[in-house]
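Sequence first, then the predicted structure:
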Amino acid sequence: MKQTWRWFGPNDLVSIDDICQAGAHGVVSALHHVPSGAVWTPDEIAKRHAEIAVMKDGGSSGLTWDVVESLPVSEAIKRQVGPWRDHIAAYKQSLRNLADSGIRIVCYNFMPVLDWTRTHLNWRLSTGATCMRFDLTDFVAFDLFILKRDGAADDYPKAVVEAAKIRFSEMGAPRRAELERTVAFGLPGSVENLSLDDLRALLATYADIGADTLRANLVAFLEEVVPVARDLGIRMCCHPDDPPFALLGLPRIMSTEADYTHIMNAVDLPENGITLCSGSLGVHPENDLPGMMARLGDRVHFIHLRNTKRETEGLPCSFHEAEHLGGDTNMVDLIEQILREEKRRKAEGRADWNIPMRPDHGHDILDDLNRKGQPGYPAIGRLKGLAELRGVMTALSARMDQTDDQGGTAK
């Protein structure tokens, strides 16, 4: 795997110098300041390439911009309303401009209104480290008593609703305000948190859009853009829902292996692929990540390696970000399947055999606790995760090479 690192641009408190010192070989980035539906211009793309290429002292970083995450899909495209056709035309032009700059992998998602969603951005662990967390009771309390969404109580088991009533009654004003800000933090394209009225208005636009309609709109989007990506040599890869279950009455359509199989069959081109995020998919108890990699690996173009730990049974559920080797996903088995897929591709002569991976999320530890960087993206916590993953990769690669040299058969 090519070891990469997500960078949010010049305002990211984790610098290009830090990424170099972490030993990453490439960068995952995006033009977050460009509104959804607008064209990413050659000048803006070139500027980001240049920012990645240099260290603070002006020396070469040796890093390249390898993956776009994300080229956002506008709400208009997702709902097929207003200027959605113009937005698709802009998306295609952005792909052309990215291809001209050398970019060959573009990650996107099709989550409506909310991007990733949490109730805590710095939940304290017993070690003193902090992590992101989704507490179902807190989220239901937000939905019922802060957002006050019509019909919200019908979406949850009675026991959860009763627990949320008690939780909300015990919340002080500071925690209620923090919860409101945290849930709204995942809204795409927003630097500032949206107001509750803004969120209610966005949710209302999906009142008549169910999972089948949203899935059909995703397929229609892919039918337009994937042939263009194919002509340009770009591989598109959809990120799964985070978390992988319905929230606030919104449909979720990229949460399981069956969801991915559907869109790959609907637009059956190699460029229509997967961002395998072990953290997002791992929250769903039915998702077997090593098995998914073994079965769908041919279309995996980009990998996020992180781990989550479910705290409650069933779906929806509470969960938190675990250590990279310590959650519900068997990371060793998953990495082994990834390495086997790479060996298979290399034997076939595929140019894309070396799949880019980044250590996703991480605990805030040591100086991360003072740095207060982008939530979920600490410097030292991700470095720790990358080191752990790198160790597993190195050990498995050596074992697999030895087995091959001895003429054995890999399991």
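Right, received. Where do you want to start?

can we go C-alpha only for contacts and neighbour counts from here?
OK.

give me every residue that touches Ser70.
The contact partners of Ser70, taken as CA atoms under 8 Å, 6 or more residues apart in numbering, are 29-30, 106-109.

what's the closest non-adjacent residue to Arg358?
Using CA to CA, 6 or more residues apart in numbering and skipping residues adjacent in sequence, the residue nearest Arg358 is Thr4, 4.8 Å away.

is it true that the one you found touches Ser29?
No - using CA atoms under 8 Å, Thr4 makes no contact with Ser29, being 10.1 Å away.

ranges for the strands of the stretch 1-150 of the chain?
In the stretch 1-150 of the chain, the strands defined using DSSP state E, counting those that start in this stretch lie at 2-6, 26-29, 65-69, 105-108, 120-124, 130-134.

cool, and the stretch 151-300 of the chain?
235-238, 272-277, 300-305.

quick one, which of the ones you listed is nearest to Ser61?
For the strands of the stretch 151-300 of the chain, the distance to Ser61 is smallest for strand 300-305, at 22.5 Å, taking CA to CA.

here comes the other one, which I'd like you to weigh against the first:
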Amino acid sequence: MRQTWRWFGPKDLCSIDDMRQADVEGVVSALHHVPTGAVWTPEEIGRRQAEIGTMTDGAPSTLTWDVVESLPVSEDIKRQSGEWRDHIANWKTSMRHLRAAGIEVICYNFMPILDWTRTDLAYRLPSGATCMRFDAVDFAAFDLFILERAGAAEGYSPDIVETAHERFAGMSDARKAELAGNVVFGLPGSAEAMSMDDVKRHLARYDRISPATLRQHLVDFLAEVSPLAEEIGMRLCCHPDDPPFPLLGLPRIMSTEADYRAVIEAVDIPANGITLCTGSLGARADNDLPGMMDRLGGRVHFLHLRNVALEERHLGGSFHEAAHLEGNTDMVAMIAAILAEENRRKAAGRADWNLPFRPDHGQNILDDLNRGGQPGYPSIGRLKGLAELRGIMTALSHPLARAAQ
């Protein structure tokens, strides 16, 4: 398992020096400043590689840009509208440039509008640590009474509508503004720049797009880009929906093992693969993550290892980001399944046997609490998670453990 770390570029409060001291082996990054749909040029790719390869004092970091997360898929491609054909052509050109720079893995998502959704970005735990949280009632209150989305009540049970109404009535103006900002944080733009009317306009563009239509658009996209990826030695891996259930009336198509199997079988090319995120998929009680690794592991090209604690086990219930070994996913069983897949790949002579993973998200602890970093990406919280994951990897790989099997 190749240990990587997500880096948002020079403005990231976690520096190259920090990553080097964390002793990670590679970096996961993207050109966030390049507009969606535009070509990633060799010059911009090379600049990011140089930034990753250099410590503050100018010494070589020895770190490499291992995984792109993400090369964005435009809303035009997802809807097959506007300039979608040009955007696919540009995506393929960017992929060629990335491969020419030595990068082999691209993580992307096909979520309409939302990259992720939480109602709290700094939910306080009994320990004093903070984490991101999705509160189902708060989200319903946002949808029903802040966004006031047409037909929203039809998507909730009468009990949830009533409870959300009571919750909203008790909210201060400050909490209402905070809730709206937290939800909009996962939408294009920012909470300060986007009004509720702006959000409604984004949503309206998906009014006539069903889950079946969106899935076909994903298959059409993959039918265009996967053959080229296979030809040039690039691996593509789709990230799951976060959270993996319907929100705001938008279609969700990458939330379960069956979803992934359908897309893999529709475009059955090895380059067309999976980003197996144990946090996103783990927000559904019916997803078996170690089993998914066992059954679909041959097409897993990248891993996000994190955990969530389900506060309610029904679909669409509340959850929060747990410490890496404390949530509902059995991380020991998960890593055992990953190591087993790596052994299968070694036996088959696959060059891609060493699966890249990153410790995803984490709780804000110690100095993270005052650092003001990217929500979900605390330096110390992630390092704690990586240390825990390393412990499992080391124990399961030890000769004593292998001898006992």
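Sure thing, it's come through. Predicted, not measured: the structure shown is a model, and the values here were computed from it.

circling back: compare Thr4 and Ser29 of the first structure and say which is more crowded by neighbours.
Taking neighbours as other CA atoms under 10 Å, Thr4 of the first structure and Ser29 compare with Thr4 leading, 27 against 21.

residue contacts, the more buried one?
Going by CA under 8 Å, 6+ apart, Thr4 of the first structure touches 24-28, 356-359.

could those residues be laid out in CSV, adding neighbour count and distance to Ala38 of the first structure?
Below are the contacts of Thr4 of the first structure laid out as CSV (neighbours: other CA atoms under 10 Å; distance: CA to CA, whole Å):
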residue, neighbour count, distance to Ala38 of the first structure
Ala24, 21, 30
His25, 18, 30
Gly26, 24, 26
Val27, 26, 23
Val28, 23, 20
Pro356, 23, 27
Met357, 24, 28
Arg358, 25, 27
Pro359, 27, 29
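
could you dump the strands of the stretch 1-150 of the first structure to JSON lines with distance to His324 of the first structure?
Below are the strands of the stretch 1-150 of the first structure laid out as JSON lines (distance: least, CA to CA, whole Å):
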{"stretch": "strand 2-6", "distance to His324 of the first structure": "15"}
{"stretch": "strand 26-29", "distance to His324 of the first structure": "19"}
{"stretch": "strand 65-69", "distance to His324 of the first structure": "21"}
{"stretch": "strand 105-108", "distance to His324 of the first structure": "22"}
{"stretch": "strand 120-124", "distance to His324 of the first structure": "17"}
{"stretch": "strand 130-134", "distance to His324 of the first structure": "12"}
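
Among those strands, which comes closest to Asp231 of the first structure?
strand 105-108 (13.3 Å).

Check the mean deviation of that closest one from the second structure.
Average distance, strand 105-108 of the first structure versus aligned residues of the second structure after superposition (mean CA distance after the TM-score superposition for the first structure): 0.2 Å.

And the residue lying closest to Asp135 of the second structure once chain neighbours are set aside, how far from Thr119 of the second structure?
The shortest distance from Asp135 of the second structure to any non-neighbouring residue, by CA to CA, 6+ apart, is to Ser318 (4.6 Å). Distance, Ser318 of the second structure to Thr119 of the second structure, using CA to CA, to the nearest Å: 10 Å.

For the two, indicate the residue with more neighbours.
Taking other CA under 10 Å, Ser318 of the second structure and Thr119 do not tie; Thr119 has more neighbours (25 against 21).

wait, doesn't that one sit right on Gly186?
No - using CA under 8 Å, Thr119 of the second structure makes no contact with Gly186, being 10.2 Å away.

List the buried residues in stretch 62-73 of the second structure.
For stretch 62-73 of the second structure, a neighbour-count test (16 or more other CA atoms under 10 Å) marks 63-73 as buried.

about what we covered before: find the residues that touch each one of Ser318 and Thr119 of the second structure.
With contacts taken as CA under 8 Å, 6+ apart, Ser318 of the second structure and Thr119 have 133-135 as neighbours in common.

Just name the closest of these to Leu389 of the second structure, please.
The nearest member of those to Leu389 of the second structure, counting by CA to CA, is Arg133 at 22.1 Å.

Secondary structure class of the spatially closest residue to that closest one that is not a sequence neighbour, three-state.
Closest residue to Arg133 of the second structure apart from its sequence neighbours, by CA to CA, 6+ apart: His320 at 4.1 Å. Using DSSP: H, G, I helix; E, B strand; the rest coil, the structure places His320 of the second structure in strand.

Now for His320 of the second structure: which residues touch it?
131-134, 308-311.

try Arg235 of the first structure
104-106, 229, 270-273, 301.

name the helices or strands packed onto whichever helix in the first structure runs longest?
In the first structure, with assignment by DSSP state H, the single longest helix is helix 379-405. Under the contact definition 3 or more CA pairs under 8 Å, 6 or more residues apart in numbering; DSSP states H and E, helix 379-405 of the first structure sits against helix 331-348, strand 356-359, helix 368-371.

List the residues that contact the most centrally placed residue in the first structure.
With distances taken as CA atoms, centre = their mean, His239 lies nearest the centre of the first structure, 5.4 Å away. If you count contacts by CA under 8 Å, 6+ apart, His239 of the first structure has them with 107-110, 254, 274-277.

Would you mind giving those as a markdown table with distance to Asn11 of the first structure and neighbour count added?
Formatted as a markdown table, these follow (distance: CA to CA, whole Å; neighbours: other CA atoms under 10 Å):
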| residue | distance to Asn11 of the first structure | neighbour count |
| --- | --- | --- |
| Cys107 | 21 | 22 |
| Tyr108 | 22 | 18 |
| Asn109 | 23 | 20 |
| Phe110 | 26 | 24 |
| Met254 | 31 | 24 |
| Ile274 | 29 | 26 |
| Thr275 | 26 | 21 |
| Leu276 | 27 | 25 |
| Cys277 | 25 | 23 |
